[in-house]
Every structure is written in C-alpha cells, then in structure tokens.
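**Q** just coords:
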C-alpha cells in the first residue's frame, strides 16, 4: 500500500511515466495495492479471534498500523532522498510501541 499511495509521487521522474494521465497512475497504484490486499485480507481473516485466530479486532488494527508505519519509514528514507528521519518521528514510533503494549495488555 505504501508504494501504491506514495510511490506515484516519484513516477514523474521516470521517463515513461512523465506524461501519464491521472487515471493511468490510479490503475498502476491499484495494481500494487491489489498485491497487498491479496495477503492482508486472508491474514486478517485467519488471525481474527472469532475465526479461530489469536487476535481481537483492535489488536489486528494496531499490528497493521505499526507494520505500515515501519514500511513507510523505510520506503520514505530510501525512495525519497529528500526526507529525513527526525526525533519527533522516533517519538511517534515510541507511542505506537506503547499502543501495541496497551492493546495486548490483559
């Protein structure tokens, strides 16, 4: 999803994508997003407590947010060379780790 949502912002730097219209960028981005959905939807279904999995709905969402933000951070630093990781980003990560702690606390 990260590449689908933010990767297209760099498409203009690629020669063959410079003159692409918005609908083609949308279709390409949805193609990338479909790949993630193919894995994420079954994972949520299998992991959900009411389907025999170990996680509540809130736990699944918190796990997904932490994974998404981690992937986004690596993506932004590597793909967008103009972005930098600052102390407030680290503070936000700590808050997410605390969210994981609290959502799994009995």
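**A** Ah, there it is. A quick note: this is a predicted structure, and the numbers were derived from the prediction, not measured. Numbers count the residues shown, from 1 in each chain.

**Q** C-alpha from now on. contacts and neighbour counts both.
**A** OK.

**Q** residue 1: neighbouring residues, count only.
**A** Using other CA atoms under 10 Å, the number of residues around residue 1 comes to 18.

**Q** please apply the same query to residue 77.
**A** Close neighbours of residue 77, defined as other CA under 10 Å, add up to 13.

**Q** doesn't residue 84 make contact with it?
**A** Yes. Using CA atoms under 8 Å, residue 77 makes contact with residue 84 at a distance of 6.4 Å.

**Q** tell me where the chain has helices.
**A** Assigned helices in the chain, in chain order: 2-6, 22-47, 57-79, 87-104 (criterion: DSSP state H).

**Q** tell me which of the ones you listed sits nearest to residue 12.
**A** helix 22-47 (10.1 Å; CA to CA).

**Q** tell me what angle the closest one forms with helix 57-79.
**A** Per axes from the mean of the first three to the mean of the last three CA atoms, to 10 degrees, the angle that helix 22-47 makes with helix 57-79 is 140 degrees.

**Q** ok, and here's another one to check against it:
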C-alpha cells in the first residue's frame, strides 16, 4: 500500500512538472519552464524512486509499470479538468477501460 500511495504523490508532482507550465508559464521563455519543471520533477523523483524500490519484489517490473499508468490517468483526468480547465469527455473513460484490460492481463 505504501508503494501505491507514494506513486500517487509522485505522479501529482510529475503531472504538474509536465503540464502546469502550459498554463502558468505560457508567456515565459521555454527555458524558464524547463527549470521550473526540473525543480518540481526533482521532488517527484525523491518520492518515485523509493516507491519503486519498495514495490519491486512485491510487484513485478511490468506490474509496477501498469500500476503507474493507471495512477497517471487517475491523476491526470482531475488535473486536466479542474486545474487546466479542459472538458471531461468520453475518451478518458475509454482510456480507463483500456488500462483496466492491461491491469487484468498483467496481474492475473
């Protein structure tokens, strides 16, 4: 359970590192966005690396990766809708179904 919680927290950081600059630093030079994103990503790695190290052995490498992808979508959808102001659409649901299939096959 610690692995999952830490991966969720790290993914929140990484989602902001990858995408928040599109809203907040749009008018700044792209190198500023890179520096800010790297700063955020540093904290993501401080959480993500221990999470994967704790989880490896309990989960296979493939299971860790699929778990990360499910968490990525679960974090990204609220981020996109609530923070970035995009509209919720059916594609998120279909992507979720595809990931549910991946979870089924990798964890069976």
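**A** Alright, I've got the coordinates. Note that the structure is predicted; figures quoted are calculated from it, not measured.

**Q** re the thing from before, can you redo the helices of the first structure as JSON lines with distance to residue 12 of the first structure?
**A** Shown next, in JSON lines, are the helices of the first structure (distance: least, CA to CA, whole Å):
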{"stretch": "helix 2-6", "distance to residue 12 of the first structure": "12"}
{"stretch": "helix 22-47", "distance to residue 12 of the first structure": "10"}
{"stretch": "helix 57-79", "distance to residue 12 of the first structure": "13"}
{"stretch": "helix 87-104", "distance to residue 12 of the first structure": "27"}
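
**Q** pick the most buried one from those.
**A** Burial of these is given as mean neighbour count (mean count of other CA atoms under 10 Å); helix 2-6 ranks first at a mean of 17.

**Q** that one corresponds to what range in the second structure?
**A** Residues 15-19 of the second structure are matched to helix 2-6 of the first structure when aligned by TM-score structural alignment.

**Q** residues in contact with the matching stretch?
**A** Residues outside stretch 15-19 of the second structure that contact it (CA atoms under 8 Å, 6 or more residues apart in numbering): 36-38, 40-41, 72, 75-76, 79.

**Q** closest to residue 55 of the second structure out of those?
**A** residue 72 (16.7 Å).

**Q** dump the residue contacts of the counterpart of residue 102 of the first structure in the second structure.
**A** Using TM-score structural alignment to pair residues, one finds that residue 102 of the first structure aligns to residue 105 in the second structure. For residue 105 of the second structure, the contact set (CA under 8 Å, 6+ apart) is empty.

**Q** which residues touch the residue nearest the centre of the first structure?
**A** The first structure has residue 68 as the residue nearest its centroid, 3.1 Å off, counting by CA atoms, centre = their mean. By CA under 8 Å, 6+ apart, the residues touching residue 68 of the first structure are residue 2.

**Q** what's it aligned with over in the second structure?
**A** In the second structure, residue 68 of the first structure lands on residue 72 (TM-score structural alignment).

**Q** likewise for residue 85 of the first structure?
**A** By TM-score structural alignment, residue 85 of the first structure lines up with residue 88 in the second structure.

**Q** check residue 28 of the first structure too.
**A** Match for residue 28 of the first structure (TM-score structural alignment): residue 36.
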